[in-house]
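Colleague: dropping a prediction and its sequence here:
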Amino acid sequence: MPKFTGETGEKEADVKYKAILFDMDGTVLDTLRDLNAAVNRCMEHFGYPTQTIDETRQRVGNGSKRLLELSVPERTDGNKIGELLAWYLPYYNEHANDTTAPYPGIPEMMESLREKGLALAIVSNKPDRTVKELAAIHFPGLLETAVGENEAAGIRRKPWPDTLLAAAAELGVPIRECLYVGDSEVDVLTATRAGMDCASVLWGFRSREEIEAAGGNLFMTEPKELLAYILTA
C-alpha cells in the first residue's frame, strides 16, 4: 500500500498529529451485541452457560481466545478452548455484522479529519480478515489501512504494539505524529508500548476508573470533543 501523502482535496491542517489510529470494538464500532450473540451460540453448542451482555462487555478487548477463556468455567482444559475457538471464529466472522454499527458521530468525525489531510487507520485484536471486512463496510473511503491480529504474519494481538506499529509503517507516519484512540486499559498499555500518545473514549466498553487505573489520562466523552482536540493539539 502506498504511503499516505495527505492529498485529500484540502490544505493539510497544521496540527500535532498527522495520523489517527482507532481501536475498533467500543471505539468506532458498537460490536457488543454481535460478540455476545456469537459467544452465547458457542457456549450453547458446547454445553456451557450463556453470558450476559455486561459479562461480555467486561471480557472483550484481549482477542477471541481470551474472550472464550473468560466465558467458560475455570480450569477448562486448554484443548477444549482450542475446540471452542475453532468453532467460534468462523461463526463470528459470518455474523460479525448482524447488528454492528458505528457509534453516532464517528463517520462524520472521520470525514472531517480526512478533509483536514489526516491519515486514518483502524487496529484491532479481531482477526485481520474480519477487521478489514468491517472497516470496508462501515468506513468506505475513509481509511488508509486496517490491521488486525495476524500471528502468521508476525502481528501479535494487543497489548503487544505490533498492530499500531504496522499501521504507522503502512501510513509512513512517525510514531510521534500518531495518536491512538481506544476505549480500554489494553489500549492504554498498547499505546505506551508503541511509544504513541493515547486518547481514551468513554462511550465504549470500559469505565473511566478502569482506564485511569491503567494510566490513562486523556478522556473524550463524544466524537465532537475528540475532533476538536485533534485539530487543536
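Modeller: Structure received.

Colleague: going forward, measure contacts and count neighbours with C-alpha atoms only.
Modeller: Will do.

Colleague: any chance you could map the strands in this structure?
Modeller: 19-23, 29-30, 101-102, 119-127, 145-149, 178-182, 197-201, 219-220 (DSSP state E).

Colleague: distance to Phe139 and mean neighbour count for the ones you listed - can I get that in TSV?
Modeller: Output for the strands of the chain, formatted as TSV (distance: least, CA to CA, whole Å; neighbours: other CA atoms under 10 Å):
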stretch	distance to Phe139	mean neighbour count
strand 19-23	12	25
strand 29-30	10	20
strand 101-102	9	16
strand 119-127	10	25
strand 145-149	10	25
strand 178-182	16	26
strand 197-201	19	23
strand 219-220	21	18
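
Colleague: and of those strands, who's closest to Ser71?
Modeller: Between Ser71 and these, the shortest gap by CA to CA is with strand 119-127, which sits at 16.9 Å.

Colleague: what does the closest one rub up against?
Modeller: 4, 6, 18-25, 61-64, 110, 113-114, 131, 135, 142-150, 157-158, 163-164, 167, 171 (CA atoms under 8 Å, 6 or more residues apart in numbering).

Colleague: quick check: longest helix of the protein.
Modeller: For the chain, the helix that runs over the most residues, judged by DSSP state H, is helix 78-95.

Colleague: tilt between that helix and strand 119-127?
Modeller: 130 degrees (axes from the mean of the first three to the mean of the last three CA atoms, to 10 degrees).

Colleague: buried ones in helix 78-95?
Modeller: Ile81, Leu84, Leu85, Tyr88, Leu89, Tyr92, Asn93 (16 or more other CA atoms under 10 Å).

Colleague: which among these gets closest to Leu179?
Modeller: For these, the nearest to Leu179 is Asn93 (28.3 Å; CA to CA).

Colleague: OK, contacts around that closest one?
Modeller: Asn93 touches Thr130, counting by CA under 8 Å, 6+ apart.

Colleague: and the residue nearest to Thr190 when sequence neighbours are not counted, how many neighbours?
Modeller: What sits nearest to Thr190 in space, not counting adjacent residues and going by CA to CA, 6 or more residues apart in numbering, is Pro159, at 4.4 Å. Applying other CA atoms under 10 Å, we find 21 other residues in the vicinity of Pro159.

Colleague: let's bring in a second model and compare:
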Amino acid sequence: MKKLVIFDLDGTLLNTIRDLGTATNYALEVCGYPVHDLESYPYFVGNGVSRLLERVLPEDTRTPANVERLRIKFMDYYGKHNTDSTEPYAGIPELLETLQKLGVNVAVASNKYQSAVDKLIYHYFGGIRWSDVEGQRDEVPVKPDPSIVFSILSKVPTPKDDVLYVGDSGVDMETARRACVESVGVTWGFRPESELRKYGADHIIHRPVELLSLLESSKFFSQEPVNDI
C-alpha cells in the first residue's frame, strides 16, 4: 500500500477560484487596471501569486513595481476574504478521513503562500492529521521545481515508490515527474484533462474516491502514459 499521498491545494482539495479572482480583480481595480471575468482565472493561477499578478496585468505594464503594487492590495484583500466562497470539492473530506483511518500519511504541496495555505487547511480540514503542509516560501522555488516534494520527504521519510502526488494541472504533473514520484491527475479542478495527459499523468481520476484504488498499486510509472480509472 502507498504510504504517503501529497496533494496540491487549489483546484485539487479546494475550489478557491472565485475568491482568488475576486481578490485579484479588487487589486486591479484599485490600481487602475482593467479586471477579468472570473471564468478566465483558472488559466491565470497555478504558479504562485507573483505569476498570477503578472499575468493579469496588461502586457505593457508587467513591471516588478506594478506587480508589487498589486501584491500589496491583493494580499490585504485575500487575507480577509479567502474563505468567502472557497469550499472543498465534493468527496474530498471523506477521502481524507478514509486515508487517515487507513494510516496513510497525507501532506500538502502548494504554490500558494504559506500563511494562506495554513489558514485554509486549518479552516476546512482542521480534523485531519497532516504529516506536512507546505506552501510557497521565499527560500523554496515554486512548482514545478520539485524542491517542495523533497522538503516533504525530508520530514516524512518515504520511499518514492510508496508516494502518490495528486494535482489538477500540468504544473503538478511536471512536479511529480521531476521528483520521480507517481502522479495522479484530477479532472474536477482548474485545468482540462487534456493538459494532464499532455504532461504525462500516470493516472487520471474523475472522483476523489477513485484514489483509493491506487493505494494498493505496486507499479511505479506504468508502461502506458495514462491509466484511466
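Modeller: Yep, it's here. Since we're looking at a predicted model, the values are computed, not measured.

Colleague: which ChimeraX command selects the buried ones in the contacts of strand 119-127 of the first structure?
Modeller: Applied in ChimeraX, the following selects the buried portion of these according to 16+ other CA under 10 Å:
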select :4,6,18,19,20,21,22,23,24,25,61,62,63,64,110,113,114,131,135,142,143,144,145,146,147,148,149,150,157,158,163,164,167,171
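
Colleague: what ranges does the second structure have for its helices?
Modeller: Taking DSSP H as the criterion, the second structure carries its helices at 17-30, 49-56, 64-81, 92-102, 114-125, 147-155, 170-179, 193-198.

Colleague: now render the ones you listed as JSON lines, adding distance to Asn227 of the second structure.
Modeller: Converted to JSON lines, those look like this (distance: least, CA to CA, whole Å):
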{"stretch": "helix 17-30", "distance to Asn227 of the second structure": "28"}
{"stretch": "helix 49-56", "distance to Asn227 of the second structure": "31"}
{"stretch": "helix 64-81", "distance to Asn227 of the second structure": "37"}
{"stretch": "helix 92-102", "distance to Asn227 of the second structure": "20"}
{"stretch": "helix 114-125", "distance to Asn227 of the second structure": "29"}
{"stretch": "helix 147-155", "distance to Asn227 of the second structure": "23"}
{"stretch": "helix 170-179", "distance to Asn227 of the second structure": "14"}
{"stretch": "helix 193-198", "distance to Asn227 of the second structure": "10"}
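
Colleague: which of those helices sits closest to Leu211 of the second structure?
Modeller: Across those, closest to Leu211 of the second structure is helix 92-102 (CA to CA), at 8.2 Å.

Colleague: the first structure: matching residues for that closest one?
Modeller: Aligned using TM-score structural alignment, helix 92-102 of the second structure spans residues 106-116 in the first structure.

Colleague: go on, stretch 156-170 of the second structure?
Modeller: Using TM-score structural alignment, stretch 156-170 of the second structure pairs with 171-185 in the first structure.

Colleague: gap between the two ends of that stretch?
Modeller: 25 Å (CA to CA, to the nearest Å).

Colleague: would you agree Ile92 of the second structure is in contact with Pro208?
Modeller: Yes - using CA atoms under 8 Å, Ile92 of the second structure is in contact with Pro208, at 6.0 Å.

Colleague: name the residue most distant from the centre of the second structure?
Modeller: The centre of the second structure is farthest from one residue, Gly32, which by CA atoms, centre = their mean lies 29.6 Å away.

Colleague: map that one across to the first structure for me.
Modeller: Checking TM-score structural alignment: Gly32 of the second structure goes with Gly47.

Colleague: just Gly189 of the second structure next, same as before
Modeller: Using TM-score structural alignment, Gly189 of the second structure sits opposite Gly204 in the first structure.

Colleague: its match is in contact with Asp183, isn't it?
Modeller: Yes - taking contacts as CA under 8 Å, Gly204 of the first structure lies within contact range of Asp183: 5.4 Å.

Colleague: quick one, which of those two is more surrounded?
Modeller: Taking neighbours as other CA under 10 Å, Gly204 of the first structure and Asp183 compare with Asp183 leading, 30 against 21.

Colleague: report the contact partners of that one.
Modeller: Contacts of Asp183 of the first structure (CA under 8 Å, 6+ apart): Asp23, Gly26, Thr27, Ser200, Val201, Leu202, Trp203, Gly204, Phe205, Arg206, Ile211.

Colleague: so which pair among those is furthest apart in space?
Modeller: Every pair of the contacts of Asp183 of the first structure checked by CA to CA; the farthest is Asp23 and Ile211, at 14.4 Å.

Colleague: and the counterpart of Tyr43 of the second structure in the first structure, how many neighbours does it have?
Modeller: Aligned counterpart of Tyr43 of the second structure in the first structure: Gln58 (TM-score structural alignment). For Gln58 of the first structure, the neighbour count with other CA under 10 Å is 14.

Colleague: cool, Thr31 of the first structure as well?
Modeller: The number of residues near Thr31 of the first structure, taken as other CA under 10 Å, comes to 22.
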